[in-house]
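Peer 1: got a sequence here, can you build the structure:
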Amino acid sequence: MFDNKKHFTTAIVGALVAFSVIALVLSLVKIEDVTLPPVVKYGMVFDAGSSHTSLFVYEWDSDKENDTGVVSQTLSCDVQGQGISSYANDPPKAGDSLRECLDKALKVIPAAKQRDAPAYLGATAGMRLLREQNSSAADHILATVAKTMRQYPVAFKGARILTGEEEGAYGWITINYLLDSFMKYSPKTHTWVHPEAANIFGALDLGGASTQISFMPEGSVTNWNEASEFMLYGFNYNIYTHSYLCYGQNEMLKRLAKELIAESSSSMHVDHPCYPKDYNETVLLSSFRTSPCTNQSDPRLTLDNKNVTLQGRGDASGCLTAVRKLFNFSACGQSQDCTFDGVYQPPVRGQFIAFSAFYYNFKFLNLTEGQSLATVRENIKHFCTRSWEDLSSSYPEENPERLPKYCANANYILTLLLDAYKFNETSWNNIFFQMKAGSADVGWTLGYMLNLTNMIPAEAPARLKGHVPSLWAVAVAFIILTLSLGLAALLVLLWV
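Peer 2: Next up, the predicted model:
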């Protein structure tokens, strides 16, 4: 009898111990280790800018949707030719221009994923200007690009013209999403936390036809015409954003040339202080009529078919003076919350990412490494005094149409950032000139796709997958109790 009881009790204790070991092993297996492999999704956005069009393809794990930092850039493709607004007289060519990049996109997106991949086209300032000048031509171009995109096995979601404020706001979302500024994971608390508002980056974008500034000011934006509100990850963001049409660098150069010609007493040869010495450029006056930024009537100038030669003078200070005349600073009076043309802006705050033409111009001039403002000014001044022969021999691989423009572009950037946006010697160090953040290009396209696909939820993200601390504690307590009961049963057996 005793042996039978002993064997029976031993079996029970053994079973309990075995069960406890199994429970312990299972409790150590994280949920991530047993889930099915993630399903990768894809999306694409065409950035149809004023001077060119680019396609960006993104991918992300579907089991991490509505989480942070999960979207990566798979492909960027530059469309050959100028921006789609240049096809106003031949709209079908706008659609055809996209085909090469669409074909490349289908090579990186698996065939089984293509029909579920959302595809967008967003047009910016070039098309905004064309819509002002010829709305039917703008509509026709959008229709032709939409027709082309529908011919491909993707989930086409539309082609539209973004407002300037949308362009600025989506660029701001892209930057802060890529830099994890909206949410950061805290290993200490095992939760997502909101960084301090002061750690949110501002966005500075300079295109061919417009420029945008977007940032979180101190306090709320008092002028609601310049405000954008977003509820992201359970937190409300009230940002200031403004877009200046006709203040992109290409339109600025046209406006500068027109103003210099209008001010000149000569009708055939005009000095251009920003162009290198001994560089000449011929301009057809009637070409100013092609853009709403320069087609306004001017009593000093007749926009006929006459040619005018712009003669470079390499005058650094004269260039800066000429560029400043393009801004109406007097419209702000004594107001400190004003940039130019009477536009409201609260004081800049925090760190900024300056991208697009801000970056490309300063990268060429080797000014993207955090140099002081004094160094930046001195380098630009020196560059502006170099002759055309010197520049063309020093930069043989640079586009000869772009090379003579860097002096004007650099002085324009200084004027815009310092005189208009009111950065100063100290806050200048808070501007970072870069074109990439994390794994993707900086721009409005990623923020646009994230917004339209609801990849950034309004609610805060749930706790990470894995063990919930309370359940883990219960599991440990259960194992200890099981082992204790087994040991007690063994002691009873030995006592009897």
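Peer 1: could you use CA atoms for every contact and neighbour count after this?
Peer 2: OK.
Peer 1: go ahead and confirm His272 touches Arg313.
Peer 2: Yes - using Cα atoms under 8 Å, His272 is in contact with Arg313, at 5.9 Å.
Peer 1: between the two, which is the more surrounded one?
Peer 2: Neighbour comparison, His272 and Arg313: the larger count goes to His272, with 26 against 23 (by other Cα atoms under 10 Å).
Peer 1: check the gap between the more buried one and Gln249 for me.
Peer 2: Separation of His272 from Gln249 (Cα to Cα, to the nearest Å): 16 Å.
Peer 1: where does the closest residue to Arg324 other than its chain neighbours land in three-state SS?
Peer 2: Spatially, and ignoring its direct neighbours in sequence, Arg324 is nearest to Thr415 (6.5 Å; Cα to Cα, 6 or more residues apart in numbering). Per DSSP: H, G, I helix; E, B strand; the rest coil, the local secondary structure of Thr415 is helix.
Peer 1: tell me the contacts of the spatially most central residue of the chain?
Peer 2: Centroid check for the chain by Cα atoms, centre = their mean gives Gly443 as the closest residue, at 2.3 Å. Gly443 makes contacts with 170-171, 174-175, 205, 355-356, as judged by Cα atoms under 8 Å, 6 or more residues apart in numbering.
Peer 1: mind checking how far it is from Leu178?
Peer 2: 11 Å.
Peer 1: can you pull the contacts of the residue nearest to Arg324?
Peer 2: 320, 323-324.
Peer 1: over to Ile141?
Peer 2: For Ile141, the contacting residues are 84-85, 87-88, 91-92, 94-95, by Cα under 8 Å, 6+ apart.
Peer 1: can you get me a residue count around Gly202?
Peer 2: Gly202: 29 neighbours (other Cα under 10 Å).
Peer 1: wait, it touches Pro217, no?
Peer 2: No - look at Gly202 against Pro217 with Cα under 8 Å: they stay out of range, at 9.4 Å.
Peer 1: structure for this one too, so we can compare:
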Amino acid sequence: MPRARGRRLLSWLLLQLCSAQDAAGPGELRHGLVFDAGSSGTRVHVYSWKIGGGGSKDSFDLIADDLLKIKPGLSSFKGEPEQAGASLRPLLAYAKEKVPAAAVPSTPVFLMATAGLRLVGEGAKDAILASVCDELGKSGFRFRCEWATLLGGEDEGLYGWVTVNYLLGALYPPAKTPAVGTIDLGGGSVQVVFATSEPVPNPDESQLLTFGARQHSLYVKSHLGYGLDEARRKALDSLVSRRAEDKPEPFRHPCLPRGASLEHGGKSLVGDADWARCLRVMGRLFPQPFAAGQPKLADRFYGFSYMYDRTAAIGLLDGQPRQFGSVAMSYNDIAAAGESLCRLSAEETATRFANTQDAAKSNNYCGDVAYVAALLKALGFEGDTSITMTNKIEKVELVWTLGAMLAKSAELLADTGSGGLGAGSVIGGLVALGLAAAALKLLSQRRSYSKLLPSSRRDFN
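Peer 2: I've put the predicted structure just below:
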């Protein structure tokens, strides 16, 4: 039931982004804000779009997705939840720079929190959302408290899948390419979504989407607590707890490069990196079987968020760090490169990865790469199965908010004049009606990044 309620709210969410501004005529610029509140930071997407001209509502033109990101995340206010709302003020100020003043009162604002806020406990979560409600309510934008909520992991994964396959041209008939599966590795959770012809034992992990005359029967699974940030914490907990009481400190950490050290749980750990031992530590984080009830994997997969950031982005295979792009690799490729990576000392690691976006965190790279490898193994990937690691397709960054916007704006087309959502499958049914007629075009994609604030997407999942 909680998942169903969350999905109904999401189905209504971006419908409101459009319907709240129905007074604007066709072809006029419209705006909406979506706050993506992740485990270690919050980003605001300021969407601007036009409904097709000539009185027609059968086209949706995305003009811009202006983006700003800040740290820390809402979950960091667990001990002082009343301060959570104030943390959004820089994002609200940024949004007011992008939305014309006359449009602010009619521009809807929605905040969806992902894995991090699901982990703080019910009481802290409610208090944080209450603070957010108060701050957004006095922002001048159009807002209701029920528009600040938790986004279910399955919904996050589903919309990520829609984003990727829309940009690849795999959703609509005639499809340019078969649909691909997706792995979205965030900080607090990992989402796995792919099309399957097999029955899915758990109905909560099954979703049917229809785009035009093409149906996609999907397996949708969110593994809460198996994001990369959580994995690092669990690995440290495991290392400390497995040491005998009488074993002298400092403890040796097989995922930390030689010459590095850290404190955890009041204990000192020093680097003694070794790929095989590190991989065992990460592998022990997964219960066996981890992927129970999962159908046979799809033939093609795209990995993004941390899947990209800890492989292609750092130049794992070729030594060429990159901000954007796509690199195909297999478990075997990752393991071979990871073994070489873990041989480096802390000094050598810092030198090799000095030009990566996360250079300050390079001491984590050995363990992070080992976790990506262990995750693939736990999900059942064969050693030579190729996975495309990417963060952009057709010059558009891969974020679940885009998939949500595509689906929800299409629901508006299907639901025009009804005054509410239709019955039946909220996502599947409405997308079936709406997206068949929608000529969705990405006319231009402009990004606005602050040079003074963190600009790395992977830290915010």
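Peer 1: TM-score for the pair, please.
Peer 2: Their TM-score after superposition, calculated using TM-score structural alignment, normalised by the length of the second structure, is reported as 0.76; 380 aligned residues with a Cα RMSD of 2.6 Å.
Peer 1: ok so, going back, with distance to Phe383 of the first structure, neighbour count and secondary structure added, can I get the contacts of Gly443 of the first structure in CSV?
Peer 2: CSV is the format used below for the contacts of Gly443 of the first structure (distance: Cα to Cα, whole Å; neighbours: other Cα atoms under 10 Å; DSSP: H, G, I helix; E, B strand; the rest coil):
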residue, distance to Phe383 of the first structure, neighbour count, secondary structure
Tyr170, 34, 21, helix
Gly171, 31, 28, helix
Thr174, 33, 23, helix
Ile175, 31, 28, helix
Asp205, 23, 25, strand
Phe355, 21, 24, strand
Ser356, 21, 19, strand
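Peer 1: quick check, nearest of the residues you listed to Lys107 of the first structure?
Peer 2: Nearest to Lys107 of the first structure among the contacts of Gly443 of the first structure: Thr174, at 25.2 Å, using Cα to Cα.
Peer 1: quick check: the aligned residue for the closest one in the second structure?
Peer 2: In the second structure, Thr174 of the first structure lines up with Thr163, judged by TM-score structural alignment.
Peer 1: identify the residues contacting its match.
Peer 2: By Cα under 8 Å, 6+ apart, Thr163 of the second structure lies in contact with 398-400, 402-403.
Peer 1: now, of the residues you listed, which are buried?
Peer 2: By neighbour count, with 16 or more other Cα atoms under 10 Å, the contacts of Thr163 of the second structure hold 398-400, 402-403 as buried.
Peer 1: hmm, back to that, aligned against the second structure, show me the partner of the residue nearest to Arg324 of the first structure.
Peer 2: By TM-score structural alignment, Thr415 of the first structure lines up with Ala374.
Peer 1: next one: that match from Val396 of the second structure, what distance?
Peer 2: Going from Ala374 of the second structure to Val396 of the second structure by Cα to Cα gives 29 Å.
Peer 1: do the same with Arg8 of the second structure
Peer 2: Between Arg8 of the second structure and Val396 of the second structure the distance is 27 Å, computed by Cα to Cα.
Peer 1: of the two, who's got more company?
Peer 2: When Arg8 of the second structure and Val396 are compared for neighbours, Val396 comes out ahead with 18 against 15, by other Cα under 10 Å.
Peer 1: the more buried one pairs with which position in the first structure?
Peer 2: Aligning on TM-score structural alignment places Val396 of the second structure opposite Ala440 in the first structure.
Peer 1: got a list of what that match touches?
Peer 2: Ala440 of the first structure makes contacts with 72-73, 178, as judged by Cα under 8 Å, 6+ apart.
Peer 1: can you check Glu411 of the second structure too?
Peer 2: 11, 15, 430-431, 433-435.
Peer 1: closest to Arg343 of the second structure among these?
Peer 2: The closest of the contacts of Glu411 of the second structure to Arg343 of the second structure turns out to be Ser11 (Cα to Cα; 48.7 Å).
Peer 1: surely that closest one is in contact with Gly429?
Peer 2: No - here Ser11 of the second structure lies out of contact with Gly429, judged by Cα under 8 Å, at a distance of 10.9 Å.
Peer 1: ranges for the helices of the stretch 301-450 of the second structure?
Peer 2: Under the criterion DSSP state H, counting those that start in this stretch, the stretch 301-450 of the second structure contains helices at 306-309, 331-341, 346-352, 365-379, 400-415, 426-435.
Peer 1: ok, which of the ones you listed comes nearest Leu236 of the second structure?
Peer 2: Leu236 of the second structure lies closest to helix 365-379 among those, at 10.7 Å (Cα to Cα).
Peer 1: for the aligned residue in the second structure for Leu206 of the first structure, which non-adjacent residue is spatially closest?
Peer 2: By TM-score structural alignment, Leu206 of the first structure lines up with Leu185 in the second structure. For Leu185 of the second structure, ignoring the flanking residues on the chain, the nearest one in space by Cα to Cα, 6+ apart is Tyr306 at 5.2 Å.
Peer 1: how far away is the one you found from Thr388 of the second structure?
Peer 2: Taking Cα to Cα, one finds Tyr306 of the second structure at 13 Å from Thr388 of the second structure.
Peer 1: higher neighbour count, these two?
Peer 2: Neighbour totals were compared for Tyr306 of the second structure and Thr388, and Tyr306 leads with 29 against 21 (other Cα under 10 Å).
Peer 1: right, and that one touches Ser189 too?
Peer 2: No - between Tyr306 of the second structure and Ser189 there is no contact under Cα under 8 Å: 10.7 Å.
Peer 1: mutual contacts of those two, please.
Peer 2: Common contact partners of Tyr306 of the second structure and Ser189 (Cα under 8 Å, 6+ apart): Leu228.
Peer 1: now check the second structure for the residue matching Ser51 of the first structure.
Peer 2: When the second structure is aligned by TM-score structural alignment, Ser51 of the first structure is paired with Ser40.
Peer 1: so for that match, what's the nearest residue that isn't a sequence neighbour?
Peer 2: Using Cα to Cα, 6+ apart, the nearest residue to Ser40 of the second structure is Gly73, at 4.1 Å.
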